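J.: Kindly return the folded structure for what I paste below:
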Amino acid sequence: MLLQGTVVLPAQQSDVVSMPVAGVVQAVLVAPMQIVRAGQPVARIMSPELAQWLREWLMADTQARLAQGKAQRDEQMFADGIVSEHRRNESRAQYEMASVAARERRQALRLAGVGEATLAQASKTAGLSPQLTLVAPVAGTVLEQMATPGQRLEAGSLVAHIARAGSLAIELQASREQAQALRVGDALQVDGCKAPARITALSPQLSSATQGVQLRAELTGREDCLRINQFVQLRWQGSAAASAAGVLSVPAAAVVQQGGRHYVFVRQPQGFRAVVVTTGPGGGSDVVITSGLKAGDEVAVKGVAAIKGAWLGLGAEAGAGQ
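T.: Model (predicted):
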């Protein structure tokens, strides 16, 4: 059974670099098709909003340290009987709230891509740098680079699209009849690849436009034989359950009809013998055989019309072959 499909990048193999805050792109440090490592700089941006976040964090961190000192003094004074328990508890609560606010702003900066070393330096010098370097989250290949120097981007805007190194997927469609013979786990031989692909999903619904069934297959090997968006042809290898039940497939040209039954011509020492077979659901260039053949049988594919003509001219032998 011959199928056609398109090579795609699975969603789980794709990562993006996006703007954590609004800003202006100062420099782009990678190009499409470039291989990058995890943590490699991708772009530098300038963001006044980032400087504001740093200032708010420094203020919150200072307030937390002051609240901590006051809470410690009141704790000691309460132990000495100088202040009441209410004042001690009030100082504790103020310190906890100030500490939570400082941690919250620090976490926002870390999520924006500001490193621990930068935060430590800012805490010592009270520096408010509006520059930020965006880095690749994973190792892979840059598929797209969407930003240009001087461009202003809002928070969440895409800067680069990175494909992780790994297996590709193939999206394909089968007719309703073909899909009845396919199962998850079936092998598909891909033109140009040594390792087969395996069907990983079959859609439970038909396409409203084509009335076909959408399938997804993934390569079992890591050979470099396909490219994203490539059109490929795949040949169904049969399912494990079908093989165990004696289900085989042969080229459509090998099957002939006579008297309402299907025949194939199996090679014998004296020539070819007509064998009645039962066909299953399928289509395209191959026909599924559910009974009548066994693995290893050699069937005629070329010159079938001539063989059929000779067979029909020898009625006695034809009857014996059935």
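J.: switch to C-alpha atoms for all contacts and neighbour counts from now on
T.: OK.
J.: Pull the contacting residues for residue 35.
T.: Residue 35 sits next to 139-142 when contact means C-alpha atoms under 8 Å, 6 or more residues apart in numbering.
J.: Adding neighbour count, secondary structure and distance to residue 49, write those out as a markdown table.
T.: Formatted as a markdown table, the contacts of residue 35 follow (neighbours: other C-alpha atoms under 10 Å; DSSP: H, G, I helix; E, B strand; the rest coil; distance: C-alpha to C-alpha, whole Å):
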| residue | neighbour count | secondary structure | distance to residue 49 |
| --- | --- | --- | --- |
| 139 | 17 | coil | 29 |
| 140 | 22 | strand | 30 |
| 141 | 19 | strand | 30 |
| 142 | 22 | strand | 28 |
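J.: Please identify which of those is nearest to residue 78.
T.: residue 139 (56.1 Å; C-alpha to C-alpha).
J.: any chance you could map the strands in the stretch 201-322 of the chain?
T.: Ranges of strands within the stretch 201-322 of the chain are 213-219, 231-236, 248-251, 256-258, 261-268, 271-279, 286-291, based on DSSP state E, counting those that start in this stretch.
J.: hey, where'd the helices end up in this protein?
T.: 48-79, 85-111, 116-125, 176-179, 240-244, 304-313, 315-321 (DSSP state H).
J.: Would you mind giving those as CSV with distance to residue 17 and mean neighbour count added?
T.: Output for the helices of the chain, formatted as CSV (distance: least, C-alpha to C-alpha, whole Å; neighbours: other C-alpha atoms under 10 Å):
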stretch, distance to residue 17, mean neighbour count
helix 48-79, 17, 18
helix 85-111, 13, 16
helix 116-125, 20, 12
helix 176-179, 39, 18
helix 240-244, 42, 13
helix 304-313, 59, 14
helix 315-321, 68, 12
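J.: now those in a markdown table, with distance to residue 209?
T.: Converted to a markdown table, those look like this (distance: least, C-alpha to C-alpha, whole Å):
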| stretch | distance to residue 209 |
| --- | --- |
| helix 48-79 | 48 |
| helix 85-111 | 43 |
| helix 116-125 | 53 |
| helix 176-179 | 13 |
| helix 240-244 | 30 |
| helix 304-313 | 37 |
| helix 315-321 | 46 |
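J.: nearest to residue 156, of these?
T.: That would be helix 85-111 among the helices of the chain, by C-alpha to C-alpha, at 12.4 Å.
J.: what helices or strands is that closest one leaning on?
T.: helix 48-79 (3 or more C-alpha pairs under 8 Å, 6 or more residues apart in numbering; DSSP states H and E).
J.: how far out from the middle of the chain is the helix it packs on?
T.: With C-alpha atoms, centre = their mean, to the nearest Å as the basis, helix 48-79 stands 45 Å off its chain's centre.
J.: Now show me the structure for the sequence below, then we'll compare the two:
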Amino acid sequence: MKRIFAIMGVLALGAALGGVALQVSPGARSVFAWIAPPRHEKQTSTQAEPAVQKDASSPSASKGEPGKPPDGLITMASEQIEAQGIEIAIVEKGILARRLTVPGTVTLDMDLVARVPGRVVGTVTQLRKRLGDSVAQGEVVAVLDSREVADAKSEYLTASVGFDLRKTMYERAQILWAKKISAEQQYLQSRATFLEAELRLDLARQKLSALKLDPAEVEKAAKQESALKSGVSSLREYEIRSLIGGRIIERKVDVGTLIGNQGDPPDLYTVADLSLVWIELAAPTADLDVIQEGQTVEITSGRDSGKRGVGRIIFISPLVDPDTRSARLIAQIDNKAQIWRPGSVVTARIVTKEEPVDVRVPRIALQTIGGEHVVFVRTPNGFLRRAVTIGRSDEQDVEIISGLSTGEQIAVKNTFLLKAELGKGD
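T.: Okay, here's the model as predicted:
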């Protein structure tokens, strides 16, 4: 115990001497330096370290730290955007359209449908086209064996030969009468015979024309038959040609079928040009005031939403069906791609009014967060939520009054995924 008090006394004496040393000269301070314990400086330096650390963690030292990211920022790599099927589009001007939706049915354009008639009495010997085959205008599609055609060709050939003979005799009689070698009565008789042969030839030529036969072709075929000495059997053949180009949609006869008589099939084929088709629509009477000929019609398939097309109204019936209280409309649509099949059911949207807007975005690009309409603007590292003010709209697009400008890129598909991602961050 006495030892402890002795140590404490020595320490107190050293502290007093240290205080005195602060007031004396530097030389005197060195005399008392031996009294201070050697570990005193280490303790002092150790006690000073926390003060330095505290200063480093003070608010003044944290001013250089980066700030927090802006609200609504979604970091997403390009690979993630593509994998989730998020499509991006540029904001542009556009037109909002008022549409009237009505049901419709695809039908043939009746201006582009033609039947292939037999024209003569005969028997079908060849059918050169099948169902679905394409044909050109004037192409031979069938061949008949017809006695009527043979008689018409023979009559023309006979009249042609008789005309040439009577013409030669008339020219000779005319020369003899001019030289006073023959009597005038003989000349007049020869002239009458020539005029009769000419009339007979004209009648035979008209009969061939009624059968759509070329007299020159008939004479050429007769000469070939005569040179080959194969008889006149080819005179019975009658070629049936298509009146228009298109596709065979119906065949009504078979080989060996008799046609032309009463009770026989009147037609061989039905040909339709399917490059254009009609859409028959039924519009309620209450909507007829806003429908006009020439208006645009957007056509979509009832079963396959991928089939889309644009046509125009070409006919509005002046009559109203008393049972359905609707009027018949016809729209014409291009069908060169052969995607519209007559008889199929479609949905038609008649554009009754168009309004231009400065900023237009698809309706599916909008999301509602916290009672606000927002879009997701593309950034270098992902997307940024931005609140917008909407205006007019139609079934597909919406006008943006404020919050967005043309030329910016926004997400236009699967935006609900971005909304969900933003919810995770919150």
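J.: care to give me the TM-score?
T.: Taking TM-score structural alignment, normalised by the length of structure 1 as the basis, the two superposed chains have a TM-score of 0.68; 260 aligned residues with a C-alpha RMSD of 3.5 Å.
J.: Return the most buried member of the strands of the stretch 201-322 of structure 1.
T.: Across the strands of the stretch 201-322 of structure 1, the average number of neighbours (mean count of other C-alpha atoms under 10 Å) peaks for strand 213-219, which reaches a mean of 22.
J.: hmm, back to that, out of the strands of the stretch 201-322 of structure 1, nearest to residue 48 of structure 1?
T.: That would be strand 213-219 among the strands of the stretch 201-322 of structure 1, by C-alpha to C-alpha, at 45.4 Å.
J.: residue range for the closest one in structure 2?
T.: Using TM-score structural alignment, the residues of structure 2 aligned to strand 213-219 of structure 1 are 327-333.
J.: The matching stretch vs structure 1, average offset?
T.: Comparison of stretch 327-333 of structure 2 with structure 1 after fitting gives an average deviation of 0.9 Å (mean C-alpha distance after the TM-score superposition for structure 1).
J.: And that stretch, how far out from the chain middle?
T.: 19 Å.
J.: got a list of contacts for that stretch?
T.: 109, 276-285, 288, 297, 309-321.
J.: what about burial for the residues you listed, which qualify?
T.: 109, 276-283, 297, 309-313, 316 (16 or more other C-alpha atoms under 10 Å).
J.: In strands, which of these fall?
T.: Residues of these located in strands (DSSP state E): 276-283, 297, 309-313, 316.
J.: And residue 306 of structure 2, how far from residue 299 of structure 2?
T.: Residue 306 of structure 2 sits 11 Å away from residue 299 of structure 2, going by C-alpha to C-alpha, to the nearest Å.
J.: So for the two, which sits in the more crowded spot?
T.: The neighbour comparison of residue 306 of structure 2 against residue 299 (other C-alpha atoms under 10 Å) goes to residue 299, with 23 against 9.
J.: Tell me which residue of structure 1 matches up with the more buried one.
T.: Taking TM-score structural alignment, residue 299 of structure 2 has residue 190 as its aligned residue in structure 1.
J.: For the spatially closest residue to its match that is not a sequence neighbour, give me its contacts.
T.: Leaving aside its chain neighbours, residue 190 of structure 1 sits nearest to residue 234 (4.6 Å; criterion: C-alpha to C-alpha, 6 or more residues apart in numbering). Counting by C-alpha under 8 Å, 6+ apart, residue 234 of structure 1 makes contact with 2-5, 188-191.
J.: cutoff 6 Å now
T.: 2-4, 188-190 (C-alpha atoms under 6 Å, 6 or more residues apart in numbering).
J.: TSV for the residues you listed, including distance to residue 58 of structure 1?
T.: TSV is the format used below for these (distance: C-alpha to C-alpha, whole Å):
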residue	distance to residue 58 of structure 1
2	65
3	62
4	59
188	60
189	61
190	59
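J.: Aligned against structure 1, show me the partner of residue 347 of structure 2.
T.: Under the alignment (TM-score structural alignment), residue 347 of structure 2 maps onto residue 233.
J.: If you could redo that for residue 148 of structure 2, that was the one I meant.
T.: In structure 1, residue 148 of structure 2 lands on residue 49 (TM-score structural alignment).
J.: now that match: how far from residue 130 of structure 1?
T.: For residue 49 of structure 1, the distance to residue 130 of structure 1 (C-alpha to C-alpha) stands at 8 Å.
J.: Residue 272 of structure 1 now?
T.: Using C-alpha to C-alpha, residue 272 of structure 1 is found at 83 Å from residue 130 of structure 1.
J.: same question, residue 258 of structure 1
T.: On the measure of C-alpha to C-alpha, residue 258 of structure 1 and residue 130 of structure 1 end up 82 Å apart.
J.: Please apply the same query to residue 54 of structure 1.
T.: Following C-alpha to C-alpha, the distance that separates residue 54 of structure 1 from residue 130 of structure 1 is 9 Å.
J.: for residue 158 of structure 1, same thing?
T.: Residue 158 of structure 1 is 20 Å from residue 130 of structure 1, by C-alpha to C-alpha.
J.: now residue 268 of structure 1
T.: Residue 268 of structure 1 is 83 Å from residue 130 of structure 1, by C-alpha to C-alpha.
J.: what's the answer for residue 161 of structure 1, then?
T.: Residue 161 of structure 1 is 24 Å from residue 130 of structure 1, by C-alpha to C-alpha.
J.: Export the contacts of residue 35 of structure 1 as JSON lines, with columns for distance to residue 21 of structure 1.
T.: Below are those laid out as JSON lines (distance: C-alpha to C-alpha, whole Å):
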{"residue": "139", "distance to residue 21 of structure 1": "23"}
{"residue": "140", "distance to residue 21 of structure 1": "24"}
{"residue": "141", "distance to residue 21 of structure 1": "24"}
{"residue": "142", "distance to residue 21 of structure 1": "22"}
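J.: one step back: farthest-separated two in the ones in strands among the buried ones among the contacts of stretch 327-333 of structure 2?
T.: In these, two members sit farther apart than any others by C-alpha to C-alpha. They are 276 and 283, at 22.0 Å.
J.: Many thanks, I have nothing further to ask.
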